[in-house]
Every structure is written in C-alpha cells, then in structure tokens.
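Undergrad: Quick check, what structure comes out for this input:
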Amino acid sequence: MSQPVMVAPRLQVPLSSGSRWAYLDNIRKNKGPFTDEESFDASGEGIGAMEKMRILVIGAGGLGCEILKNLALSGFRDIHVIDMDTIDVSNLNRQFLFRHTDVGKSKAEVAARFVEKRIKGVSITPHNCKIQDKDEDFYMQFNIVVCGLDSIEARRWINSTLVDLVDNENPETLKPLVDGGTEGFKGQSRVIFPTMTSCLECQLDMHAPRPAVPLCTLATIPRQPEHCIEWAHIMAWEQEKPFPKLDNDDPEHITWLYQKALARAQEFKIIGVTYALTQGVVKNIIPAIASTNAIIAASCCNEAFKIATSTNPSLGFEENYMMYSGNDSIYTYTFKHEKKSDCPVCGTTARNMELDPNQTLEDFIESLAARPEAQLKRPSIRSEQRTLYMQSPESLELKTRPNLAKKMGDLVENGEEIGVSDPSLGSVNFKFRLRFSRPFIPASERDY
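TA: The predicted structure follows:
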C-alpha cells in the first residue's frame, strides 16, 4: 500500500525576515564576475535604497499579474499598478491573481490586494484608469517603469511621455522603461533609457503594422469586415450613444456593435462580420499563453532588479532587445537595436520618404499604416503651408475631406516637409521630408 503524500503547510513570512530573503542577499551583498564596482553597493544602505525605490507596473493582465508577483518577491516594497480594465471570465485561465468572484472588478485593485495579502510588507497602490489620464508629475515619482501591455498604441504613448520627461540637467528625470510583450508562443523584453538608447519608436519596425483607415472610407466605401466594425465602433456608437460609456468587456455592448457592423456589411455586400471578429477588433485581442507570459515577465523583472541593484549589466546600452520563441523548442536571441537619428520621438532630423506625386492623399494616408516605421491608425497631416487633412474634430474633417481625392503633387512641393500626428503618439509628430519618385505636372499646367 502506498504511503500518503505529506504536504507542508504554506507559510507567510514577513518581508523583513532574513531567512526568507537570504537568496536575494546572496546576490545583493556579493559581487559577481560582471558587477559594476562603481555603482554596486553591498551595504545595508544599498539594499535599503533598492527597497525604497518606487516601481510602476503598467498593465495587470496576463503579463502584469506575473510581473507584480515577481517584483514583490524580488525585494521591491513600493509598487504602483495602473490598468483601466475590469476582470472578465476569459481572463481566469492565465491571469492567476483573479478568481471567479472577482469578475467585474478592477484588475489593478484585485491584483494589488492579492499580492499584498500573500507577501507581507509589500505596498501596492492600484490606479483604475487609462495611462493617458495621468500627468507628468505622476510619472516623475517613479524610479523604474515596467510595461506589460498588449497595445502598441499605449506603449508608444508611454514611451514618448518618458522621453519628454527627460531634462539633461537633472538625471532624476530619466526613468528606465522595461517593456515586455507576448503573442502566442513568442515574446520579447527590452530596456529603454529614454534619450540615451534606442526608444520604442526607433524599434517600431519590429512589430507588425496595424491597418489605418481614414474616416471617410469608414463612412462611405467600406471594403473589409473590419471597416464595418470600426464604423460601428467609432462612428455609429458616437452618433447613437446606446449606452453612457462603451465597455469592451460587456457582452451587451459588443452585441450592439456586432449587429450594427453586420447590417452595414450586408448593405455593402461584405461577408465575414462575426461576433468573435467584432470582439477581436474592438478589444485588439492578441492570443496569450500562460507559460510565455511567465517567461517574459521573469525576464522583465530580472532587468528591473539588475537596474536597481547594479549586480549585473542590464539590457540597454549594449544588447537591448531579447527575443523569445517557444514554437519549436525554446530559443532566445539578444541583440542591439540602434538608435535612429530620424526617430520622431527621440531623434533630431526629419525622416526622408520617397513619394509618387500622382498618389492621392487618401492612398497616402492608408500607406502610412503599412509602413513599419509609422503604423498610424488615425493620422492627421499638415504641410509647411497648410493643413491637408484632420481626423478630428468633425468640423475640420469635413473641411479638409475634399483634399483626400487630390494628388499629393498638387498639395505639396518636392522636398517639402510634412508633419503627421496621431493619437497613439500623444504630443509627438512625425516629420517626413518628401522626395518625388518621378516628375509631376501640376494641375494648373495640365493639358485637359
């Protein structure tokens, strides 16, 4: 007869217990072969400084739950977490800080309370809002920012915000950004020192472009099922306001958008609009696997620990980008992504762009989505002389809409610089210097 398996009871040991954190002190108090001797402080003061650091975690989803747990177990005591979402049943299979009774509650608040309960001595402050709702003073209080986001737009916004914070006369304004991302069995982690190393915008070509569709296309000539869904999401919702505020996790709201999108698709004889596709487009759903989240979160927290303690060189100044793939066995690759002088966020020069002058403004706007270095969803464009097209407000969109059918050669000069803005970039503008790819005859000189 087999003997019963004895399971030891789980103990909750306070953060101050020496035995509980002995494994950390072995690293924090002893130099390693790659330790930077100038910045490494093995004294109690050095460890105390690390424990007093204030860390911001952006996102409390699949990556965020792992990151919060890891940071708390790595000796960080003062952690803030920001997330605008509420918990959905579909989150429970991989976001392990949540239970069925938490459905409908704030992700940030539930995650914070769960980790605080399990790891005594850690203080986690939740913020249930968008990152755009916070001002510069909020972000200035943190020593390190760790991102576990599933949105490229949100990443670009926080990247440009942290770059804008930097004052070269004040080293404390430089906030290291540790960013992690996953998609299925693939993932990446990277460390960005704003203005000093390659920023996220410099690395945008590492991400697959997302389609950008002008409002006029959504309003007049949709061609794809996604166009119909975006029309329902952006335009029909604003016009009809069926509910006070759109909740992407509310099935009733998604059903309303799906029915509107389906009716529009039938009107234009477009097939392919489904409830699942509607939910995917509106929520920008990316497939997530728990094991990938755990691996990437571990890498991100390892980088935060190295930055805080100087026990080992972090990603950042030499090799700054780590790629992981679990599709075929396990593979990682680390390399240096170079800083770009024409980056719209951290660069100093305009980016050259070759342009067919016979291309219409509407086609040019759509092409910005396909360019890996741009990926703009709702761009507005100004030339050195005038406004070419504005996505909002509605009055300016209507006023500039006639320009969409005009050829670019009739709107701009060869060699002219244009500015492109997009909600995903915050206050930052792309600057492109246009070079015509072939001769162009202006409308005033054409022989009709």
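
Undergrad: from here on, contacts and neighbour counts on C-alpha atoms
TA: Fine.

Undergrad: Surely Ser383 touches Ile418?
TA: Yes: in terms of Cα atoms under 8 Å, Ser383 counts as a neighbour of Ile418; the distance is 4.4 Å.

Undergrad: From the neighbour counts alone, determine which of the two ranks first.
TA: Between Ser383 and Ile418, counting by other Cα atoms under 10 Å, Ile418 is the more crowded of the two (22 against 18).

Undergrad: Regarding that one, what is its secondary structure?
TA: Put simply, Ile418 is strand when judged by DSSP: H, G, I helix; E, B strand; the rest coil.

Undergrad: I'd like the structure of this one too, to check against the first:
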Amino acid sequence: MDRIEVTNLNRQFLFRLEDVGKPKAEVAAKRVMERVSGVNILPHFCRIEDKEIEFYNDFHIIALGLDSIEARSYINSVACSFLEYDSDDNPLEETIKPMVDGGTEGFKGHARVILPGVTPCFECTIWLFPPQVKFPLCTLAETPRTAAHCIEYAHLIKWDEVHSGKAFDPDDSEHMKWVYSEALKRAELFGIPGVTYSLTQGVVKNIIPAIASTNAIISAACALETLKIVSGCSKTLSNYLTYNGAEGLHTKVTEFVKDKDCLVCGPGVLIELDSSITLQKFIDLLEDYPKLLLSKASVTHRGKNLYMQAPPVLEEMTRSNLGVPLFDLMGKVLKDVVHVTGVASKNDKKTSCLRKLRVAFKGVDGVTDMDTASGA
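TA: Coordinates of the predicted model:
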C-alpha cells in the first residue's frame, strides 16, 4: 500500500518528482516495462493480506523487499503453507515455494535464500532481529524529552483517546498526517524541537534510512539468487549473506540451521480432537492452545473455505459450518492438514499469521485411517 514520497527519490531510481503520491507498485511496473521490452508486469496496490492464499501459489518464486518484520513473517507463513511432507516427515520437493529475501539498514544489508522445509525459514531465524525500542508509557504521557516521545504519544495514546475502536493504519497518509499534527502540538507544549513528517513516519513505521549504494548491492544479490533458482545455472546461496559497508567492504555468508520444531515450516502442529467437536469449538480451542494462541481464526481444508472471518460476504456464506462437526466438514478423514489464518499474540504484539495444523480424530469407528497426500 506504499505511496511514493519525496524522501524515496534519493535512492529509488524508478521514481520521479511528478510521481510523488502515486502507488509505488504501479509506477515501478510502468518504468520497468518502459526500459525492458517484452517484460509484462501486473502491479497490485493493496495489502498483502488482502490476496487469497492461492494467489501466491501461482508464482514459481517469491522475492521479498518488505520493510517490516510482520510483513515478512506473513509472506513466509504463506509460502510455507504450500509445503507438504511425506509419511516420514520429509518435505516433498515439488511443493517447495522458494523465497529470496533482501533488506538494507544504512550501510548494512542482507540477502537470503529460503527453501521451506530444507533451509531455515524466516521464523526459524526471527531471533536475528533485535527487539524494537519501546518507550515507557509514563514517559510519553508525563515527561517527554525527545521528538520521538511526542510522536509515540500521538501514535500510541492520543490516537486511541480520539479514535476509540478505530485501528491506526500506518500506510494511510491521513492517519499519518493526524499523528504528525498531534505530535507537533505536543512538542510545542513541552518546547521540544525536531518533529517532522519524515521523522513521524520513521518512528511509527520503524523506518531506518536507506542508502542507494547499499540498495544496489543487495538488490543485485537477490536478483542473482533468483536467476540461479529459475535457471538452475548454479548452486544457490547457502543461505544468508550479510554486507557491511560502514568501514570498507565486508561480506560474509552464514549457513543457518533449520529449526526442527518451527511452527511455520515444520510438518505442522499435531492436534488430537474428538470427532464430535464442532468447527466453532475448534476455533475457540485455538485461542488457548499452547504455542498457537490464535484469535479471529479462519479455517480452510484442501482449498475449501470452512469458515472465513472476512470479507463479510464470505463470513455469511460459511457461518452455517460453525455448528457442524469438523470431522464431517473434512470428509470424515481420520488425519489431514488444515490451514488456519488468524491473529497471533507475540511479545505483546498482535500480528496476522497463517499456521498449518495436523488434525487427528480419535474414537472413530468404521472409518479407514488415511494418510493424505498433504502429509498428515
């Protein structure tokens, strides 16, 4: 949902001054097609969660250039949801959806290749990312000392006071302008200088300044790895490249190890259920289930929507399934995989996620045990 801003022009060579305010995806697609004949790019200006899961399954490779941990985690979980395992919990090669991820932070950057089920996924190495700096609420409310304090006060406290029940959208320019305006008032009240619109964006979205040269190096590394996967011309990166240009030039490749207990790229959490449990009770169970803690869950089975929280039309269409036993909705198969999308709580933060669950029913008479092709 990003739109072009003036600050993008020093490092994004596809954008021009007259493009400010336009969707990045649409302008970038147009410029690339103008430069490279024969290339056909279809841009999408929407939130990544707005697309159906199967939309991402149409691509051979997913290349990431996202600016937040939450967005990376979501796409990672989507790609891993296509992964299937055999009866020995070995990944089926034809179901692996390769990902190439890159990111920069000033003079530093990384490029990595993720082969779900083979190499560590994003969630396996989530510990690589330091926790975001948080300010005590008492400081924000009573004794702000910096411009960032004023911005976070407007973002975390003032917004909820004025817009009770309305979620703040960092990609909505009107929301961001409101926070900027309130932060300015707060700063003037306490005599604190330095509140700007660009700083407001940086604090709220945790944006770190980017440098054109670093972007060029990391994007080239990502493009090379994508070419390797598509053509098979060479072995791919194994599996995490870091670059540091702060003092000279330093690059290093580290081979991280897959987490065998990963909730995202592993075979899936095994849940044993009674065959009489309804879909509604199953959804309620997910909220308190250890490791999952999923709320507002939507459930799919073999591409069929069993229950969808949104959009409203799908919620209405699938609502009648809530009172039906999950065993019946899954075709009375003893063991199979279901995919659940919802909101997970982690480190006091709620994020959208997708989880693969292996459901096994117990106490069923007269039904054949079927280990399905989806790796249950």
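
Undergrad: what's the TM-score here?
TA: Taking TM-score structural alignment, normalised by the length of the second structure as the basis, the two superposed chains have a TM-score of 0.63; 280 aligned residues with a Cα RMSD of 3.9 Å.

Undergrad: need the strands for the stretch 301-448 of the first structure, in chain order.
TA: 321-325, 331-335, 351-355, 380-382, 387-389, 417-421, 429-436 (DSSP state E, counting those that start in this stretch).

Undergrad: The helix or strand encompassing Glu226 of the first structure packs against which elements?
TA: Taking DSSP states H and E as the criterion, Glu226 of the first structure maps to helix 225-231. For helix 225-231 of the first structure, the packing partners by 3 or more Cα pairs under 8 Å, 6 or more residues apart in numbering; DSSP states H and E come out as helix 215-220, helix 251-267, helix 275-283.

Undergrad: Tell me the first helix or strand C-terminal of that helix.
TA: Using DSSP H and E, the helix or strand that directly follows helix 225-231 of the first structure along the chain is helix 237-240.

Undergrad: Quick one: average offset of that following helix versus the second structure, please.
TA: If you overlay the two and look at helix 237-240 of the first structure, the average distance to its match in the second structure is 4.1 Å (mean Cα distance after the TM-score superposition for the first structure).

Undergrad: hmm, who's touching that helix?
TA: Where contact means Cα atoms under 8 Å, 6 or more residues apart in numbering, the residues beyond helix 237-240 of the first structure that reach it are Leu257.

Undergrad: Can you point out the buried residues in that helix?
TA: Under the neighbour-count criterion of 16 or more other Cα atoms under 10 Å, helix 237-240 of the first structure has Trp237 buried.

Undergrad: Now the residue nearest the centre of the first structure. Nearest residue, chain neighbours left out?
TA: Geometric centre of the first structure, nearest residue: Arg155, 2.3 Å, by Cα atoms, centre = their mean. Distance criterion Cα to Cα, 6 or more residues apart in numbering; nearest residue to Arg155 of the first structure, sequence neighbours excluded, is Leu149 at 7.0 Å.

Undergrad: What does the one you found correspond to in the second structure?
TA: With TM-score structural alignment defining the correspondence, Leu149 of the first structure maps onto Leu66 in the second structure.

Undergrad: quick one: its match from Asn76 of the second structure, how far?
TA: Separation of Leu66 of the second structure from Asn76 of the second structure (Cα to Cα, to the nearest Å) stands at 11 Å.

Undergrad: neighbour-wise, which of these two wins?
TA: When Leu66 of the second structure and Asn76 are compared on other Cα under 10 Å, the one with more neighbours turns out to be Asn76, at 25 against 13.

Undergrad: any idea which element the more buried one lies in?
TA: Secondary-structure element containing Asn76 of the second structure, defined by DSSP H and E: helix 69-81.

Undergrad: what does that helix contact?
TA: Applying Cα under 8 Å, 6+ apart, the external contacts of helix 69-81 of the second structure come out as 48-49, 53, 56-57, 64, 66, 96-99, 116-117, 121-123, 264-265, 339, 351-356.

Undergrad: Stretch 249-266 of the first structure too?
TA: 86, 88, 225, 228-229, 231-233, 236-237, 243, 246-248, 271, 273-275, 278-279.

Undergrad: Same question for that stretch: list its buried residues.
TA: 249, 253-254, 256-262, 264-265.

Undergrad: Setting aside sequence neighbours, what's the nearest residue to Ala350 of the first structure?
TA: When the adjacent residues along the chain are set aside, Ala350 of the first structure lies closest to Lys431, with 4.9 Å between them (Cα to Cα, 6+ apart).

Undergrad: how about CSV for the strands of the stretch 301-448 of the first structure, with distance to Cys300 of the first structure added?
TA: Converted to CSV, these look like this (distance: least, Cα to Cα, whole Å):
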stretch, distance to Cys300 of the first structure
strand 321-325, 10
strand 331-335, 14
strand 351-355, 31
strand 380-382, 35
strand 387-389, 40
strand 417-421, 31
strand 429-436, 29
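
Undergrad: What's Glu34 of the second structure aligned with over in the first structure?
TA: Following TM-score structural alignment, the counterpart assigned to Glu34 of the second structure within the first structure is Lys117.

Undergrad: and the next element down the chain from whichever strand or helix holds that match?
TA: Lys117 of the first structure belongs to helix 107-118 when elements are defined using DSSP H and E. Next in sequence after helix 107-118 of the first structure, counting helices and strands by DSSP H and E, comes strand 123-127.

Undergrad: Tell me what angle that next one forms with helix 107-118.
TA: 170 degrees (axes from the mean of the first three to the mean of the last three Cα atoms, to 10 degrees).
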